[in-house]
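Asks: heads up, no residue letters with this:
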């Protein structure tokens, strides 16, 4: 869809009824909102899952990076022309648009990286940080957790690729699964010991001779459940971020007093609970990116306007491939 002048576009709908281009109404920031000109977005599996169950009139999308073009009267952290990045919320219109209103508490000032590199990170970073430092209570400081070991299922995906970097930075020993073709990627992103998911998980992990304090299952919650119960030490944690295709028997956790933990980074914004912690966490990420301790996980880029056609392509690319890292749409409208 070609646009000129001040015309701005948004994409509404879902993958069931179809994605549709709709001219975006004039947006004015109020309260604590900032108005952002969206320069890049990234596509997450949750985008596809939610669009299949979303009202046709809602704008989807979460991860974004861009430039502040307006601020509400109660905004204290940002000003016009600030470069920012954020993951947004499920309860408001999202980033599948040329412009977006977002609560300043969910936003951080961006370091001097490409917008495409920045857009790849917020949702997965927040998921990773909340797992490590809120669910598992590790210390968020360099090298502070030496002697503890985590097992990551699907280490080469979007969440895995940032989580392993962060875990390595804070001193954790990291074991992670992937296909052998992605072992080099794992090693380059903070993984100490690699595991081939085609082979026996238990036998491969046991050969490392390490005590597994926590498992982080970043795919189907039911997959590997029995193996993870066997591998994680007594009083350890099984952390999960996705639904399960089949029921799981949580009574299997009882003999070892294991904890079963859920992480959903949208809970804070959805229930207005500690929202400012997400902007603060992204500010820490900005510092780590600027210092080179963390690197972007962007691996694929579509350079095109944010339109229904572009997002249909992006959804298809994500759905049809075992994605390593993150897929980003770099918005070429109004450049």
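Replies: Cool, got the structure. The shown structure was predicted, so the numbers you read here are calculated from the model rather than taken from an experiment.
Asks: only C-alpha atoms from now on, for both contacts and neighbour counts.
Replies: OK.
Asks: which helices and strands sit right next to the longest helix belonging to the chain?
Replies: Across the chain, the helix with the greatest residue count (assigned by DSSP state H) is helix 276-291. Helix 276-291 sits against strand 83-86, strand 107-109, helix 122-130, with contacts defined as 3 or more Cα pairs under 8 Å, 6 or more residues apart in numbering; DSSP states H and E.
Asks: here's the one I want to compare it with:
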């Protein structure tokens, strides 16, 4: 047990953003197969506030107090017994349990070395938005060049990555967004934009091979009318109408959101090569975490939300 202390966000009970408390707690020690990470940046994902509110307690139970967050980038601070794959001082990104903190513990199985020209901000967005989009489009949606894909919520944390990835793949990309975000999603590679505030997408879109829904609600049911037989509906936020879809010859499924290490490598390489870009329009400090969660809960942001943990986000 170390006597070193660290700042971390603690949650003691389910509730609103006010339940996010910044405290000084003991720094953890890595065990066999683990490393201690000095966190530079942490991704703020929608699942984080859903867990905090207790909306997922039957699926993702927590033990209070807990530290929120799972996506991070940082620097290897200390190796656990037997760890040789990662060296002290190495820049990494990945997944961990509790990343709204100065230091976190990560299994070496969840770590990826950062490419040379990636920033900590960019890397912190990968295991959340980018990985979810990559898995949904390519592993589950089987999207290939020349196909037509509709992305609901194309400006959001997942949607902004999905739009770029689909464009990179050579698909015909249709995106829905609010009026203020139409130019933004055009810049990401959307071929056809739909202002959902003014137009019902089913009136202007048809014969789609794949729909990726990051919005939920009645969007799932309405999407069935514009998917061609043999097409696919992937939902990230709700249970799709599987039986109705089957009657129409459509494959509907809920995305698992888990990407392999190979997928994470591929995404990092695409960002490093400037084929796609990580968009984090909302960057907050650890002290501003309550505000960060409030922004996330609105669901109307651009790109990913990131917490700046260290004093600097660049190397």
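Replies: Arrived safely. Given the structure is predicted, the values throughout are model-derived calculations rather than measurements.
Asks: any chance of the helices and strands packed on helix 276-291 of structure 1 in a markdown table, with mean neighbour count too?
Replies: Listed next are those as a markdown table, based on neighbours: other Cα atoms under 10 Å:
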| stretch | mean neighbour count |
| --- | --- |
| strand 83-86 | 28 |
| strand 107-109 | 25 |
| helix 122-130 | 24 |
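Asks: I'd like these as TSV, with distance to residue 53 of structure 1 appended.
Replies: Shown next, in TSV, are those (distance: least, Cα to Cα, whole Å):
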stretch	distance to residue 53 of structure 1
strand 83-86	23
strand 107-109	26
helix 122-130	20
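Asks: give me the nearest residue to whichever residue in structure 2 pairs up with residue 233 of structure 1, chain neighbours excluded.
Replies: Alignment note (TM-score structural alignment): residue 233 of structure 1 maps to residue 228 of structure 2. Nearest non-adjacent residue to residue 228 of structure 2, counting by Cα to Cα, 6 or more residues apart in numbering: residue 207, 4.7 Å away.
Asks: count the residues that sit near the one you found.
Replies: 13 (other Cα atoms under 10 Å).
Asks: which ones are touching it?
Replies: The neighbourhood of residue 207 of structure 2, defined by Cα atoms under 8 Å, 6 or more residues apart in numbering, consists of 148, 226, 227, 228.
Asks: can you pull the contacts of the residue lying closest to the second one once chain neighbours are set aside?
Replies: Computed as Cα to Cα, 6+ apart, the closest residue to residue 226 of structure 2 that is not its neighbour in sequence is residue 206, at 4.4 Å. Taking Cα under 8 Å, 6+ apart as the definition of contact, the neighbours of residue 206 of structure 2 are 225, 226, 227, 228.
Asks: follow-up on the earlier one: for the contacts of residue 207 of structure 2, work out which two are farthest apart.
Replies: Using Cα to Cα, the contacts of residue 207 of structure 2 reach their maximum pairwise distance at 148 and 226, which is 11.0 Å.
Asks: find residues that contact each of those two.
Replies: Joint contacts of residue 148 of structure 2 and residue 226 (Cα under 8 Å, 6+ apart) are 207, 208.
Asks: what's the average distance of the strand or helix carrying residue 41 of structure 1 to structure 2?
Replies: Element membership for residue 41 of structure 1, per DSSP states H and E: strand 33-43. Superposed on structure 2, strand 33-43 of structure 1 shows a mean distance of 1.2 Å to its aligned residues (mean Cα distance after the TM-score superposition for structure 1).
Asks: who does that strand touch, helix- and strand-wise?
Replies: strand 64-71, strand 99-103, helix 115-119, helix 308-320, strand 326-330.
Asks: how about 6 Å then?
Replies: Applying 3 or more Cα pairs under 6 Å, 6 or more residues apart in numbering; DSSP states H and E, we find strand 33-43 of structure 1 packed against strand 64-71, strand 99-103, helix 115-119, strand 326-330.
Asks: what is the neighbour count of residue 270 of structure 2?
Replies: 15.
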